[in-house]
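Q: Compute the structure for the input listed below.
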Amino acid sequence: MKKLVYLIFLSLFATISLNAHEIWLELDDKKDEAKLFFGHFDGKQLESGEKFSRIKEGEVYPTELLKEVKKNNNNITYVLNKKGDITIVRTSEPRKARDSEIIENKIAYSKAGRTNTQVVTDFDIIPIEKNSNTFKIVFKNEPIKKSKIRVISPTGWEKTFDSNDKGEFTIHTPWIGKYLIQANFEDETKGEIDGKEYDKTIHAITYTIDVEQGIPWNIKR
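A: Sure thing, here's the model as predicted:
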């Protein structure tokens, strides 16, 4: 019976081998800390040294959570004043897109925790209830319809979900462990930063949640 249940849940996820790097955030409630990592989330392979040194510390939201920032060999540790959901926002200089003449402004959001149901940043994913598997994706408090949301499970299996007309989507979390939720949004509004003009802004979020009940699955980092 357990094997059958496992196979049913397994079929919910489609595996995609992209060999892509991600930047993600993990909460450690026991130490009131959050750690930012760079590497392959699905295999828990972390970059370190020179490759990791290029990762920016970013801005912390909510700002009152931050107590101290420590940059280590393979992570950035954010010491918190108290437990709570946290988002790190990192920006880069406007640059020309790889395959066109369009100048892109890129903003990356790394988030962890699903207890707060209030929007904290311009681009955000929030649970509709504390610890819910149903979320809402928004930009400047407006729901994003028909958005593609990619979810990587602790096993490395993936599935894409679509938001409805309310910006809501429900994910499946059959395994115990950390899940990574990813989504993008392109704002076509032109602008300027430090004298550099850009044609649009690409917002990208990686959102980590912890699941404590389900099928056991352990990957040693």
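
Q: CA atoms for contacts and neighbours, from now on please.
A: Fine.

Q: which residue packs closest to Arg114, ignoring adjacent ones?
A: Among residues not flanking Arg114 along the chain, Asn131 sits closest, at 5.3 Å (CA to CA, 6 or more residues apart in numbering).

Q: How far does the biggest helix by length in the chain sit from its chain's centre?
A: Taking DSSP state H as the criterion, the chain has its longest helix at helix 2-10. Distance of helix 2-10 from its chain centroid, counting by CA atoms, centre = their mean, to the nearest Å, is 27 Å.

Q: If you count neighbours, what's buried in the very next helix or strand once past it?
A: Counting by DSSP states H and E, the next helix or strand C-terminal to helix 2-10 is strand 22-28. If you call a residue buried by 16 or more other CA atoms under 10 Å, then strand 22-28 has these buried ones: 22-27.

Q: Please generate a structure for the following sequence too, so the two can be compared:
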Amino acid sequence: MKTCKLLIITILITFSANKLFAHALWIETNTVGKNGLNHEVKIFYGEYATNEKEKTQKWYSDVKEFSLWLSAPGKEKIKLNTTDKEDHFSAHFTPEKDGVYTLTVVHEAKDLGGTTKYEFSSLAAVTVGKNATINLDEVSNPLKISTNETKVYKTTSNVQVKVILNGKPLVNKQVSVFSPEGWSKEFITDTNGMINFNPIWPGRYVIEASNFVKNSGEHNGKEYKAEWQGATYSFEVSK
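A: Sure, this is the predicted structure:
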């Protein structure tokens, strides 16, 4: 009987950990902005592919206590105020000059998932004026993923995506691409940490990369045996 109970507990823990592992934090905002016009930013937690947007009260651990940072052209990074909207958080900023504006989140969850430490991060970029290349070297997130350019892509155009971990390309790792139609596909990064794909449907796409390593240590007084990092980037596609 004890063996049976232990097996059931193990299955439940494994199921919970797998469900958590599938969840991600992502930023949604219009890719193109205009000087002097208010620009809205939304932050969600859940599974984009299945349109599962968790109520903020149900976000894992203390993830809802994240900080949203804005890097504007020629200015120091600033923290944006966020407002709880029940199934997401909302923030605003007003562009003042042409260039690329990057929005970033990095949050290490207070609680462990089993014996795993979790770090959620996201990046979004807004271009004002001409399309521009995103310089990932200027983004401080440990794990970061983005398209090469900040622009609204066209359907059937080639989209290049790069993944960086601690300043180096993340090589031979899986990257998931989620479309607005519920379609998803997995790609493997090359020696430059790159993937390429052609979007078919218009709408918002979310790309996600993760890194899982067995590494022991102590986090908030509890021992962990593995570390998981998840990063997302979203962008728009038009016809």
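
Q: what's the TM-score here?
A: Scored against TM-score structural alignment, normalised by the length of the first structure, the superposed chains reach a TM-score of 0.72; 190 aligned residues with a CA RMSD of 2.9 Å.

Q: export the buried residues of strand 22-28 of the first structure to a markdown table and tack on distance to Pro154 of the first structure?
A: Listed next are those as a markdown table, based on distance: CA to CA, whole Å:
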| residue | distance to Pro154 of the first structure |
| --- | --- |
| Glu22 | 14 |
| Ile23 | 16 |
| Trp24 | 14 |
| Leu25 | 14 |
| Glu26 | 13 |
| Leu27 | 15 |
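
Q: Can you tell me which of the residues you listed comes closest to Gly84 of the first structure?
A: Leu27 (8.8 Å; CA to CA).

Q: Identify the residue of the second structure aligned to Thr160 of the first structure.
A: Superposed on the second structure with TM-score structural alignment, Thr160 of the first structure falls opposite Glu186.

Q: Work out the gap between the host helix or strand of Asn215 of the second structure and the centre of the chain.
A: Per DSSP H and E, Asn215 of the second structure falls inside strand 203-219. In terms of CA atoms, centre = their mean, the centre of strand 203-219 of the second structure is found 9 Å from the chain centre.

Q: what's the angle between it and strand 24-29?
A: Interaxial angle of strand 203-219 of the second structure relative to strand 24-29 (axes from the mean of the first three to the mean of the last three CA atoms, to 10 degrees): 140 degrees.

Q: Strand 203-219 of the second structure against the first structure, how far on average?
A: Strand 203-219 of the second structure: mean distance to aligned residues in the first structure after superposition is 2.0 Å, counting by mean CA distance after the TM-score superposition for the first structure.

Q: Please work out how many residues are found near the match of Thr160 of the first structure.
A: Glu186 of the second structure has 15 neighbours, counted by other CA atoms under 10 Å.

Q: what's the helix or strand for it?
A: strand 184-188.

Q: quick one: that strand to the first structure mean distance?
A: Strand 184-188 of the second structure sits 1.0 Å off on average (mean CA distance after the TM-score superposition for the first structure).

Q: for that strand, packing partners?
A: Counting contacts by 3 or more CA pairs under 8 Å, 6 or more residues apart in numbering; DSSP states H and E, strand 184-188 of the second structure packs against strand 174-178.

Q: Average offset of the strand it packs on relative to the first structure?
A: Relative to the first structure, strand 174-178 of the second structure is 0.7 Å off (mean CA distance after the TM-score superposition for the first structure).

Q: Roughly how far does the residue lying closest to Gly49 of the first structure once chain neighbours are set aside sit from Ser48 of the first structure?
A: Of all residues not flanking Gly49 of the first structure in the chain, Asn73 sits nearest, at 5.4 Å (CA to CA, 6+ apart). Separation of Asn73 of the first structure from Ser48 of the first structure (CA to CA, to the nearest Å): 5 Å.

Q: Same question for Gly39 of the first structure.
A: From Gly39 of the first structure to Ser48 of the first structure the distance is 9 Å (CA to CA).

Q: Among the two, which residue is more densely surrounded?
A: More crowded of Gly39 of the first structure and Ser48, by other CA under 10 Å: Gly39, with 20 against 15.

Q: Brilliant, that's me finished.
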